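Chemist: With the sequence up front, the predicted model follows.
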Amino acid sequence: MDAPNNELMSALATLLEAGKYSDLTIVCGVKRYAVHRAIVCSRSGFFDGACSSPFREAQTGIIDLSDDDAEAVEHMVRYFYHLDYLNKPKSRRSSYRSSRPASPTSPRSPTRRRPKKLNLALVEDPLLATAAASAAANPLTPPDDRTNQFEMLDSSKLPDTPVEDQYVEEDPFENTFEDQLPDSTQAHLVTHAKVYAIAEKYGIAGLKSLAQRKFSTQIALHFSCPEFPDACQEAYETTVDSDRGLRDLIIQTFRAHPDLAFRKDVEDVVKVTPNLAWELFRLGWGMPVY
């Protein structure tokens, strides 16, 4: 992203974190999310209808989603302000620095410690310090040996870095958020299926598409993980037959890895998930699955 986009995304993230200017509250169990109608209602037909109708939600400014999965609701709210979920956004500091052109005369390493500002009050004049020491030892006779004039300095009072590094450009976005890379070691297949379902329920097309992409990526990498059968059941029980977004990905995974059918945990889930069992039956007989 370029600098303007980074600034916009950071501002949106700050709105969610601080709750400033909030005019709507989403409740899910014990959790409350201070959100903004202009952001939420413009992204979801459900929220737009709830806030623009004479229903109780429009009057109280509170929408209760306690019947929904708490984790899915949290990721949905996060998506409204971050265009993502599960992964924390890049820090404003990192985004800001990545958007600045590198200085041709003084390149800095990304891992270099930020220098401290020079406090002139703590630095003694080396010439005055040497003269004072000489006068105290023998005020009338100059010393025979020329000592290093810098030996009289208290090293603890010197700046930590050279003077040329003291005047660094201030970073206006420092310490706003912490960076966190995506966790590719965990599948989160059930989570993606839940987010996909809640995005469909509340008409959030962008979130539904994002959840489908995440599910597709992770099922290709983690089809052998213990979470796989639960994700299959979640996807089939929370979507209608005509919604093939996740179901096709699951059938494709069974087609590419037929040994999955021999897993006991997969067998147990297939027995209690009729739609999945029916589609796998058609797959086994070479019939089209749709």
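Modeler: Arrived safely, thanks for sending. Numbering: from 1, shown residues only.
Chemist: C-alpha only now, for contacts and for neighbours.
Modeler: Noted.
Chemist: Might one say that residue 41 is in contact with residue 35?
Modeler: No - if you go by Cα atoms under 8 Å, residue 41 and residue 35 don't touch, sitting 10.1 Å apart.
Chemist: next up, a second structure to put side by side with the first:
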Amino acid sequence: MALRIRTTSLSSYNGEAPQSAKSEAPKYELMSALATLLEAGKYSDLTIICGARRFQVHRAIICSRSGFFDGACSNPFREAETGIIDLSEDDEEAVEHMIHYFYHLDYLMRPRTHSRRTSRGASPPSSQPTSPTLRRPRRKLNLALVEDPLLAQAAAANSYNSYNSYAPPAASNPLTPPAEEEDDFNFGKMPPDSAIEMLDSWGLESFENAELADQEPDLSQPHLIVHAKVYAIAEKYGIVGLKTLARAKFSSQLSVHYNGHELPDALAEVYDGTVDSDRGLRDLVVQVFRAHPEIARRRDVEGVVRETPGLAWELFRLAWGMPV
């Protein structure tokens, strides 16, 4: 999930607030609340165990996305009675990424190296102290301390009463709905810093503090084995979206690291961790051998082919021009 706001083009709005940015706010509000639920474990009614790890999760979120977990919790099984599901037979890292996906709709992402504020260029150092009316203190929202994470975050965002000053939140019920604000801001007459402060008053800054703002896939390091394991666990537990995502990530990684050191182990993971009829990752492997036949001459790859009959058979058919 990424939200990009170009501060250099705010003057082009000619007095009209960017409605697209405001329309994204509810989505980021929801994703921020879900992330906080996983981090804090509040309202958890289900525990997933994998080795020494314990994950405090929520049946409404987990069971609605997986037929396996739905069946385990809705039928007269021990897991439904104890509220504990033991996945210690699965790969611990794959289980962690699976649970992360349930709450973030993604996994194995890295924050971008830039942010909205730094994209304008660094400001020259000043010898005078910064006025509190020009720089508001950033607050890390802890939604686990209130009754309703969604409404509480909206109330916290509303406590920033204006775009160039900070007012402490009023001592009121955290569930009190925020007051309505006017929409007719003239961005064309605002300096860039003031325009950014106005955008922050909509609550977008609080989402950035919740570590949901700008993320991108990490292609700098090979993660072929991880994506193959996540794909396998998604297939095992019937998580269609995660399976599709893991395949896309594996494909992106394979296009970059097809000649990397992880390739032999990734090949073994693909053919040992999935059934023969599942062509999701196997077709990608065949395609990379077709596009880069030289990798078949690597001695480490040759060793895996000798020990993996399924891969050896498909490469044999590929070499003879037969359909795979």
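Modeler: Sure, I can see it. Since this is a predicted model, take the numbers as computed values, not measurements.
Chemist: Show me which of residue 41 and residue 35 of the first structure is the more surrounded one.
Modeler: Neighbour totals were compared for residue 41 of the first structure and residue 35, and residue 35 leads with 23 against 17 (other Cα atoms under 10 Å).
Chemist: for the stretch 101-250 of the second structure, what spans make up the strands?
Modeler: For the stretch 101-250 of the second structure, the strands defined by DSSP state E, counting those that start in this stretch cover 109-111, 215-217.
Chemist: Figure out which of the ones you listed is closest to residue 38 of the second structure.
Modeler: strand 109-111 (16.6 Å; Cα to Cα).
Chemist: what's the distance between the equivalent of residue 75 of the second structure over in the first structure and residue 59 of the first structure?
Modeler: Under the alignment by TM-score structural alignment, residue 75 of the second structure pairs with residue 53 in the first structure. From residue 53 of the first structure across to residue 59 of the first structure, the span is 9 Å (Cα to Cα, to the nearest Å).
Chemist: again, but for residue 16 of the first structure
Modeler: Residue 16 of the first structure is 22 Å from residue 59 of the first structure, by Cα to Cα.
Chemist: how far away is the residue most central in space within the first structure from residue 177 of the first structure?
Modeler: The residue lying closest to the centre of the first structure (Cα atoms, centre = their mean) is residue 88, at 1.2 Å. For residue 88 of the first structure, the distance to residue 177 of the first structure equals 9 Å [Cα to Cα].
Chemist: ok, now residue 115 of the first structure?
Modeler: From residue 115 of the first structure to residue 177 of the first structure the distance is 21 Å (Cα to Cα).
Chemist: what does residue 260 of the first structure give?
Modeler: 41 Å.
Chemist: go on, residue 272 of the first structure?
Modeler: From residue 272 of the first structure to residue 177 of the first structure the distance is 44 Å (Cα to Cα).
Chemist: Which one's more surrounded, these two?
Modeler: Taking other Cα under 10 Å, residue 272 of the first structure and residue 177 do not tie; residue 177 has more neighbours (17 against 11).
Chemist: Counterpart of residue 310 of the second structure over in the first structure?
Modeler: Checking TM-score structural alignment: residue 310 of the second structure goes with residue 275.
Chemist: what sits against the closest residue to its match other than its chain neighbours?
Modeler: Spatially, and ignoring its direct neighbours in sequence, residue 275 of the first structure is nearest to residue 236 (6.9 Å; Cα to Cα, 6 or more residues apart in numbering). By Cα atoms under 8 Å, 6 or more residues apart in numbering, the contact set of residue 236 of the first structure is 247, 273, 275, 276.
Chemist: Quick check: ChimeraX command selecting the buried ones in the residues you listed.
Modeler: Entered in ChimeraX, the line below selects the buried ones among the contacts of residue 236 of the first structure, by 16 or more other Cα atoms under 10 Å:
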select :247,275,276
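Chemist: all helices for the second structure, in order.
Modeler: Remark: helices assigned in the second structure by DSSP state H are 19-40, 59-62, 67-74, 78-82, 92-104, 149-158, 192-201, 204-209, 224-236, 240-257, 263-273, 282-291, 299-307, 309-319.
Chemist: Surely residue 44 of the second structure touches residue 61?
Modeler: No - counting by Cα under 8 Å, residue 44 of the second structure stays clear of residue 61, with 10.2 Å between them.
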